[in-house]
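> kindly return the folded structure for what I paste below:
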Amino acid sequence: MTMTLQVNDRLMSGKPYPLGAHWDGLGVNFAVFSANASRVDLCLFSANGRKELSRMPLPECTDEIWHGYLPNAALGTLYGFRAFGPYDPARGHRFNPHKLLLDPYARQLSGPVRWSDALFGYRLQSARGDLTPDRRDSAPTMPKAIVVDESFHWGDDRPPGVPWQDTIIYETHLRGVSMLRDDVLPHLRGTFAALCDPRFLDHLLRLGVTAVELLPMHAILQDRFLLERGLRNYWGYNTLSYFAPEPSYLATDQLHELKVAVRRLHAAGIEVILDVVYNHTCEGNELGPTVSWRGLDNASYYQLVPGDERRYLNDTGCGNMLNLPHPRVLQMVLDSLRYWVRCYHIDGFRFDLASTLGREHNGFDPGAAFFDAVLQDPVLSCVKLISEPWDLGPGGYQLGNHPPGFAEWNDKFRDTVRRYWRGDAGQRGELAARLAGSADLFDRRHRRPWSSLNFITAHDGFTLADLVSYSAKHNEANGEDNRDGTDHNHSANWSPDGSVEGPTDDPAILERRARVAQAMMATLLLAQGTPMLTAGDEWGRSQQGNNNAYCQDNALSWLDWKQAQTPQGQALLQMVRRLLALRRRLHAIGANRFAHGNHEPVPGIGDIAWFDTDGRPPSPEAWADPEIRTLALRRAAAPPRAERPELARPARIGQASPVQVTLVLLNAGDTDVVFHLPEPALGWQLLFDSSQPDLPEAGLPMAGVTVQAVPAHALVLLAAQAEPPRPPRPAMPARATSQEPTA
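Down below sits the predicted model:
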């Protein structure tokens, strides 16, 4: 219900905390930060947001927080702010009371921004650029914040709490996952309601994933230049509000839709991780619009160029950088994160361009205020934290240097796996490190192998199918003459002369493409670390060679579920299910500690070892040979300790649990290769062959076999059990005698 106010209404002083608009049953308290404003007005609007009903100065400012309390204000009230102060870009100030400003703590928006020149704080046609203030009212084009009730009956909902070492992440787009689902009602497609559709939950459970990672779902500002081209910002890395969900993702405009979705995912045992963008905002550089932070206190919210405060530091490549070293800006980010955990029961966050978040005035610092604040926070330190460990600034590539407690996107894993299976020279030493959890990057400060978040594809770049179907990007649909997107894809189209880009009817090319894709997927799911699947790769989704589909809010980016029902889609889907089931069975693969070959779970069998095709460890010269494209990896591990020892079944005296041994054989060459299996001889069982992914485990008996053929462009997995040394029997107590002691 939206209240109706008269122009002569007045505000009481209210309180400076909490920030934002909060209803207490009798009225609403409004509080907003601005260190440099001389006055901040609260503006109230009609139910449809078109008419400004009242404009009232916030009566108090305490510790740079402007605040006021409006008695009798009701839930559903639409509001915004106008901030007064100097318009002096040279000193970093861009106050313009003609611009309606969105509350940085707004928890629901009335709709999208409607583009108009009035959104800009300066006169667009002025010869002085951004130095001349614009006096047009931007309220008609701006969404309004809505005062909301956050109550929800969560029942017995609790976080699934999946241990990191058991986590399998499925990266997807909230909208794209359901837009082509014929079995979902049209008005629900692309919304939170479709995210928790039982058929989608069943797909995730049968696949074996434990968490969905959603591309940004904070409210976003659609880029004007994209709309003018008939395109849209699909990925959503253009944040308009850090507390409000994107309005277009709500089917009924009710916030409880998201809570219901999370509740049902949790009930299925699936965690929800949000991709969040706290490194920059949608307001861009000095030529961007004024919609919120810029108009409230530009000099506080953004990092400006020292000595030239008219300009913005831009290590993100997106026009600006949030000023996280400022305590109020850092508070906003932490308040936002806690809000999503407490209000929506979110299980974790993936931080876009996280190196920017760790930038202090002297550069990137793993002990930066942001990291310290998150890791000591009693709420945030208990959820999953994932960093994208790079940005475009100096020293921005920081893979392996984020603090303990964070997992990191491992692009070295991605590039190495792509290059190895493409047949590039000199890759097997690098591949050995990546398969072992990238200990060279993460085995420090008591970090665990799960810190390496392994992936071969993500939303940004080629899909798995395109990775083996295109040698170069094909981004013409983006309208940028194919200049956008990376040129370093490490891909191949696998035609004999490289001339067949994309779709083909040639069965030999299709077979080879499928063979390489299957080998890469198997490498991802059998490597130590946390694997991340990109939605649709499990059945071979294509984006027609577009490796930068950020603006393609259409069938090019949406998941085509019909393709999953084709024979090829079903074959790949069944293979992924099988591999994830094997990963759950084989604790030697998902071990929670790094292995370095200096521990022998069984005499003569180290916890990790590497072998050549002759069954012997590679010599230094063999490791250095760039033309060898084969590798064998053996891992051995005892069963993991129970998290609750009191529930573990006690072993019998003199009995120890068998040690699990796995052997992965990789052949990226063009011809089949025979591997001699390393000593000591074990009763190996063939569990998986990526060239024949539907071959049952019992398909080839392995008793007494000492060699194994591995086809070209294939990975083979063997497993065995070995008996560890028996624990010593406890000493028996001495028998008592019946003789009485003598005096």
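> drop to CA atoms for contacts and neighbour counts, all remaining ones
Will do.
> how about the most centrally placed residue in the chain, secondary structure?
In the chain, the centroid-proximal residue (Cα atoms, centre = their mean) is Arg350; its distance is 4.1 Å. Under DSSP: H, G, I helix; E, B strand; the rest coil, Arg350 falls in the strand class.
> quick one, what contacts it?
Listed by Cα atoms under 8 Å, 6 or more residues apart in numbering, the contact set of Arg350 reads 213, 273-276, 385-388.
> ok, now how distant is it from Thr463?
To Thr463, Arg350 is 20 Å away according to Cα to Cα, to the nearest Å.
> now Arg447
30 Å.
> and this one, so I can compare the two:
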Amino acid sequence: MTDTFPPAPGRAAPLGATFDGDGTNFAVFSQNATALYVCLFSEDGSTETARIRLAERDGDVWHGYLPGIRPGQLYGLRADGSYAPEEGHRFNVHKLLIDPYAKRLTGHPEWDDAVYGFEVGHADEDLSFDTRDSAPFMPKCVVTDPSFAWGEDVSPEIPFEETIIYEAHLKGVTQTLEGAEPKGGFLALASDAMIGHLTDLGVTAVELLPVHAFINDRFLVDKGLTNYWGYQSIGFFAPDPRYLGETGIAEAQHAVARLHAAGIEVFLDVVYNHSGEGDHTGPTLAFRGLDNAAYYRLAEDRRYYINDTGTGNTLNIEHPMVMRMVMDSLRYWVETFHVDGFRFDLCATLGRTETGFDPHAAFFDAVRQDPVLSTVKLIAEPWDIGPGGYQLGAFPPPFAEWNDRYRDGVRRFWRGDAGMAADIAGRILGSADEFDHSGRPATASVNLLTAHDGYTLADVTSYVKRHNHANGENNRDGHGENYSDNFGTEGPSDDLEINAARALRRRNMLATLFLSQGTPMLLAGDEFGNSQDGNNNAYAQDNEIGWLNWDTADADLHAFAKKLIAFRKAHPILRQKRFLHSRERLTDGLPDLFWWREDGEEMSPEDWEAPERKTLSAELRMASGTPPYAQREEALYLCLHAGEETEITLPGPPEGWRWVRHIDTRAPLADPAPQEGACRLSGPGVLVFVLESL
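Next up is the predicted model:
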């Protein structure tokens, strides 16, 4: 190895390794380092061939230009400086570091004690200092030219009110799908089989669980498991190597282009609230070794980390260079990969300041004013585990938010819990109590029945206890309260009545989702009854538990889900941006919303307060304030009934009109039929009638 390879001065921007056709510019941020090195490696990554000190420094950015360094060159970083954990500094030049701006990685860290900055097992723990070279156990960064022949690719630019999200794990959704080849990566997502399923179902966007490079936690590897979900990011610019093949990042770009051609947007679940380096006893892989005191929020005793995320650390988004990294990463995925939106994991953390959560925090202002990011869809997971971390409804427009109160309310209503009528009424109207402020639209509520974190829809109707033994945590992990129902038998059943009741419950819940105001999100596999065998925290299950089982797909449920999506698309009353508040419309003087009792009379305050109420019936129109040209249909009548046999009397239609039944979860694939007289339900069900002219 040589360390006498003098670089040209180069430039302080852009950060990372940037190939210009002749060579590569390296620029790295560190506020507190005393020296920074770029380390070049042989083609197989086994030999460090050169160690080049970056002698130029503009502010806190170290930089240099290496002629002749081309795409494919493997490299890493080393930083020298003070090792003083009590002061927040953990520099250790013996540790090879991942470039935070690396565009591609060769693999994942191998768990050896050498990747820690301290001596594992030492009496002084992280206050000790380890001098072993970690390079043999570290993935290498790859100089990459991200250019791609996009041709005429354009984003479908689906309006939010027309958006139907399909949340999917990139490997899990493709691993067992016939015709999705090669299995488990971006090329499988781009396959005719996968795109055919999505377009046939009718969803408009795929929201992928994290695809940024992430680590396999050591405690999981020691148990023979792996980090399946990917919420331990270590590189915010590089797609995870497990999802790429021989042609590298072009495969991710190809997948986005194919989905766009099919009219489907691509959202990424991104994790900027923490990194995979863990707490003070974690490894030194990237940020910790480059500038621990800048990249992380530290406690008053600066040896330790603030842990608002539950993962051991919290990124210091208030630092301008950490903010810059996040913003650069987001723009990179939009401009280089053409993604259409982001779902921000634990987004409350990104809005934290020294005084707590602030909807006017710098991150939100930066995103909203950015000329690139302000054009894509932004979705917040509106909580973290820190003080005051639950912030549903508090995010600024144009952010939409995952609505867990919708999830819980729908589950409890259909389970038959008492006193849920008023709650579910608000949820199916877009949760105005949470979102109708600051000019926010009803689409700000991302409605979900299930998500990756928790039961699948099939398991919500089959289990009341979590079955997470395969996770190796003695079944202590995962949600304890799932508002689920097993109909008297835990897990699979041979009882025809139980199975029929479960199937009906699934249809009722799916119907509720697609008939609600807001933005619906469907968990991949729920459309055909995919089960995880009662595991409600399959984060470590890169196997048959976590993968979708296409071979056991319920074709009838899939057909009904497809019907519901098509019905939603056909009826703009179901996907309005304005909230419905029973306000008079200028066009006809009618309120935009009526709530009806079973006998055809309007609901009274006493009716709403009755804890035994199991029936809700709403007559919906285009919202008050909707321009006349946008009022493209007359009215819909929705009935959600979670009780025993009952009879529903619809309001009399105007002269020349009639009510036509289009959706009936008890006859899910029946053709539309005019409704004559009262409607009898023999048990739980969802009914939808359309007011049509004779």
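> now the TM-score, please.
For these two chains in superposition, a TM-score of 0.97 is obtained (TM-score structural alignment, normalised by the length of the second structure); 692 aligned residues with a Cα RMSD of 1.7 Å.
> out of Arg447 and Thr463 of the first structure, which sits in the more crowded spot?
Thr463 (25 against 20; other Cα atoms under 10 Å).
> that one matches what in the second structure?
Alignment note (TM-score structural alignment): Thr463 of the first structure maps to Thr456 of the second structure.
> wait, its match touches Phe528, no?
No. Contact criterion Cα atoms under 8 Å: Thr456 of the second structure and Phe528 do not qualify, at 10.7 Å.
> picking up where we left off before, relative to Asn499 of the second structure, how far out is the match of Thr463 of the first structure?
Distance from Thr456 of the second structure to Asn499 of the second structure, by Cα to Cα: 16 Å.
> give me the aligned partner of Met521 of the first structure over in the second structure.
The alignment partner of Met521 of the first structure in the second structure, by TM-score structural alignment, is Leu510.
> can you check Glu408 of the first structure too?
Under the alignment by TM-score structural alignment, Glu408 of the first structure pairs with Glu401 in the second structure.
> have a look at how far, on average, the helix or strand containing Leu259 of the second structure is from the first structure.
Secondary-structure assignment from DSSP states H and E places Leu259 of the second structure in helix 250-261. Once fitted to the first structure, helix 250-261 of the second structure is off its aligned match by 0.5 Å on average (mean Cα distance after the TM-score superposition for the first structure).
> equivalent range in the first structure for that helix?
Against the first structure, helix 250-261 of the second structure falls on residues 256-267 (TM-score structural alignment).
> so how far is the matching stretch off the chain centroid?
Relative to the mean C-alpha coordinate of its chain, stretch 256-267 of the first structure is positioned 19 Å out (Cα atoms, centre = their mean, to the nearest Å).
> buried ones in that stretch?
Within stretch 256-267 of the first structure, the residues that count as buried by 16 or more other Cα atoms under 10 Å are 256-266.
> a markdown table for the residues you listed, including distance to Val500 of the first structure?
A markdown table is the format used below for these (distance: Cα to Cα, whole Å):
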| residue | distance to Val500 of the first structure |
| --- | --- |
| His256 | 49 |
| Glu257 | 46 |
| Leu258 | 44 |
| Lys259 | 47 |
| Val260 | 47 |
| Ala261 | 43 |
| Val262 | 44 |
| Arg263 | 47 |
| Arg264 | 45 |
| Leu265 | 42 |
| His266 | 45 |
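> which SS state does the match of Glu408 of the first structure fall under?
Glu401 of the second structure - assigned by three-state DSSP - is strand.
> what residues are up against it?
Glu401 of the second structure touches 379-382, 392-393, 395, 444-446, counting by Cα under 8 Å, 6+ apart.
> mind doing that once more with 7 Å?
For Glu401 of the second structure, the contact set (Cα atoms under 7 Å, 6 or more residues apart in numbering) comprises 379-382, 444-446.
> got a winner among those for most neighbours?
Ala444 (32 neighbours).
> correct me if wrong: that residue contacts Ala400.
Yes. Using Cα atoms under 7 Å, Ala444 of the second structure is in contact with Ala400, at 4.0 Å.
> so Leu105 of the second structure versus Pro241 of the second structure, what's the distance?
For Leu105 of the second structure relative to Pro241 of the second structure (Cα to Cα), the value is 6 Å.
> let me fix that: Asp124 of the second structure
36 Å.
> so for the two, which sits in the more crowded spot?
Between Asp124 of the second structure and Pro241, counted using other Cα under 10 Å, the more crowded position is Pro241 (19 against 11).
> what lines up with the more buried one in the first structure?
With TM-score structural alignment as the criterion, the equivalent of Pro241 of the second structure in the first structure is Pro247.
> ok, that match touching Gly111?
Yes. Using Cα under 7 Å, Pro247 of the first structure is in contact with Gly111, at 5.9 Å.
> looking at the first structure, which of the contacts of Glu401 of the second structure hold up?
Shared with the first structure under both residues aligned by TM-score structural alignment, their matches' Cα atoms under 7 Å, the contacts from those are 379-382, 444-446.
> quick one on the thing from earlier: OK, contacts around the match of Pro241 of the second structure?
By Cα under 7 Å, 6+ apart, the contact set of Pro247 of the first structure is 109, 111, 219.
> Leu19 of the first structure now?
31-32, 105.
> among those residues, which recur in the second structure?
The contacts of Leu19 of the first structure retained in the second structure, by both residues aligned by TM-score structural alignment, their matches' Cα under 7 Å: 31-32, 105.
> make a ChimeraX selection of the buried ones in those.
If you want just the buried ones from those in ChimeraX, going by 16+ other Cα under 10 Å, the selection is:
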select :31,32,105
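> the kept ones among the contacts of Leu19 of the first structure in strands, which ones?
Under the assignment DSSP state E, those contribute 31-32 to strands.
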